[in-house]
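> A structural model of the following input is requested.
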Amino acid sequence: MVQIDRSNTAIVGLDLYTVAERHQSGLVDAIKEQITFWKSNFYFVSASVHQSLDGVRVFTYSQWQPKFDHRSLQRPAIFSEFFPPDSLQLEVSASQSVSAEVEIAVGDLITHLAEFRMMPVNQPEMVKRTTTELDRAMSNSPGLVSASFHRSLDGTRMFNYGQWESKEAFEAILKQPGFDPNKPYWEGLARNEFHLYHVTYVETAG
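Model prediction:
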């Protein structure tokens, strides 16, 4: 089982890919192959592959024991056919769920990944605001299963990893005051964008 937990000491590795729609499935297969190499690494905890609904994005959410940087790992030769990923190290800064645990699993849930880019000096303020933001989202969003904020260790970004019962449930929140994507509620602190995904593959150590 892959869990997102603020008390977890694991470091999150996030690899963001942009790809031509016709190559998305091939990239997913290549990443699965890569994860078989990762599993033999002593520091490996888990990895999950997410495939975007629009067909042109893929991201890998992996977990590693502390003090290990997954970006140091050699990539299979097939990755030369794709643009290199935007790879970051993250830690969970806040998380809430309708259940006791936030679990990443293959299934029917929709995942949204929102990316917030900022100056490093603004990240502490962003982290401070996320608890209030999660309270507001979880109490006003029917169909929202979980939401977890992650901060990048280099200070330049934050990510909101959210799980939804359906695409329609996610789209409904965009009509609520304060969630309109054309009116950034963190204007002056960060620029943001989001995309929707399905979890297509999950692997754990052992």
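
> make it CA atoms for all contacts and neighbour counts henceforth
Noted.

> which residues does S62 contact?
By CA atoms under 8 Å, 6 or more residues apart in numbering, the contact set of S62 is V12, G13, L14, V45, S46, A47, S48.

> restricted to strands, list the residues you listed.
The strands, defined by DSSP state E, take in V12, G13, L14, V45, S46, A47, S48 from those.

> can you add neighbour count and distance to D54 and give the residues you listed back as a markdown table?
Formatted as a markdown table, the ones in strands among the contacts of S62 follow (neighbours: other CA atoms under 10 Å; distance: CA to CA, whole Å):
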| residue | neighbour count | distance to D54 |
| --- | --- | --- |
| V12 | 29 | 25 |
| G13 | 23 | 23 |
| L14 | 22 | 19 |
| V45 | 20 | 29 |
| S46 | 24 | 25 |
| A47 | 25 | 22 |
| S48 | 22 | 19 |
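
> where's F159 relative to H150, distance?
F159 sits at a distance of 5 Å from H150 (criterion: CA to CA, to the nearest Å).

> I have a second one here; can you model it like the first so I can compare?
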Amino acid sequence: MPFVRPDDDYLTVFNVFETDTRSGQERVVDEMRAIVDNADYPGWLSSTVHAGLDEPGTLNCIQWKSLADLEARYAGERFTRNTAPLFDGITSSKRLLKTELEHTQHHPDLGEAIEMSPERDDYTVFVLLNVDPENQRELLDALAEPDEWIKTVPGYRSHTYYRGIDGTSVVNYAQWDSKESYDAFHALPEEQRPADVRNGRLRARSLITSRWANTYTAVHSRSADGS
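Alright, predicted model coming up:
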């Protein structure tokens, strides 16, 4: 199964698709599953397909060895003639986010690394923060810092920040044990958070141009090594 480790130096692509209905979501998941099960692209490392929870849609987290490998896949005839038109036709919107790992942290109970797997029961929170390129580094400095306090929050499992390579976004991929625990954390009054956390959040809010989020559960995964 795919893992996320602090020393990862490959490209992570988040394919985020929205659908109008749950049946549409199921169609996208089925199509993604078929693609993942037959993936044999040079440089492809893993894919983990997620199904939307709060809102219909899907998230596919794909790990590649390099940007050049991904671009070769996107330029291929099978992708341009079949894959891209297919998903254009069955989704209401799509985001193809090319990112690099910036910071990752997890609860000690998870072991040595973060795992993305349908065999787990993670309540996955995906947050896309849009930012002007000149402010991306400052936004990451405000958010992508070690946070010992969050390890004490009930239900917390992990969170990872990714830097959009085009400079216009920051992604937070987080795992919690349930919707209830995440909602309690999300609604926690600011005065109950540590001062450094409050300051980072305040600084971040002044930098982002927009925020988009949804929650997911992993439903299918495959790695190039067969796991």
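
> where do the strands sit along structure 2?
3-4, 11-18, 44-52, 57-64, 93-106, 114-115, 123-131, 156-164, 169-176, 208-223.

> quick one on the thing from earlier: closest one of the contacts of S62 of structure 1 to S72 of structure 1?
Nearest to S72 of structure 1 out of the contacts of S62 of structure 1 is G13 (CA to CA; 11.2 Å).

> now do the contacts for the closest one.
T60, Y61, S62, Q63, W64, D69, H70, S87, L88, Q89, L90.

> please apply the same query to R157 of structure 1.
For R157 of structure 1, the contact set (CA under 8 Å, 6+ apart) comprises E115, F116, R117, M118, P120, Q123, R151.

> run a quick neighbour tally on the fourth one.
So the one you mean is M118 of structure 1. Neighbourhood size, M118 of structure 1 [other CA atoms under 10 Å]: 18.

> what do we get in structure 2 for S166 of structure 1?
Aligned by TM-score structural alignment, S166 of structure 1 pairs with S178 of structure 2.

> near its match, how many other residues are there?
15.

> spatially, what comes nearest to it if we skip its sequence neighbours?
In space, and not counting its chain neighbours, S178 of structure 2 is closest to Y123: 5.4 Å by CA to CA, 6 or more residues apart in numbering.

> what does the one you found align to in structure 1?
Match for Y123 of structure 2 (TM-score structural alignment): I110.

> quick check: its match touching E171?
No: judged on CA atoms under 8 Å, I110 of structure 1 makes no contact with E171 at a distance of 11.1 Å.

> between these two, who's got more neighbours?
Using other CA under 10 Å as the criterion, I110 of structure 1 and E171 rank with I110 on top: 24 against 10.

> quick one: stretch 2-11 of structure 1 to chain centroid distance?
With CA atoms, centre = their mean, to the nearest Å as the basis, the distance from the averaged C-alpha position of stretch 2-11 of structure 1 to the chain average is 13 Å.

> kindly apply the preceding question to stretch 208-222 of structure 2 instead.
5 Å.

> again with stretch 87-100 of structure 1
9 Å.

> just the buried residues of that stretch, please?
Neighbour-count burial for stretch 87-100 of structure 1 flags L88, Q89, L90, E91, V92, S93, A94, S95, Q96, S97 (criterion: 16 or more other CA atoms under 10 Å).

> same question for stretch 76-83 of structure 2.
Residues of stretch 76-83 of structure 2 classed as buried: none (neighbour count, 16+ other CA under 10 Å).

> just stretch 80-89 of structure 1 next, same as before
Within stretch 80-89 of structure 1, the residues that count as buried by 16+ other CA under 10 Å are F82, P85, L88, Q89.

> what about that stretch, start to end distance?
22 Å.

> stretch 62-77 of structure 1 now?
Its first and final residues considered, stretch 62-77 of structure 1 spans 20 Å by CA to CA.

> what does W212 of structure 2 correspond to in structure 1?
Checking TM-score structural alignment: W212 of structure 2 goes with E193.

> so who does the residue of structure 1 positioned farthest from its centre touch?
Distance from the C-alpha centroid of structure 1, by CA atoms, centre = their mean, peaks at A77 (25.0 Å). Neighbour list for A77 of structure 1: empty [criterion: CA under 8 Å, 6+ apart].

> I'm done for today, thanks for sticking with me.
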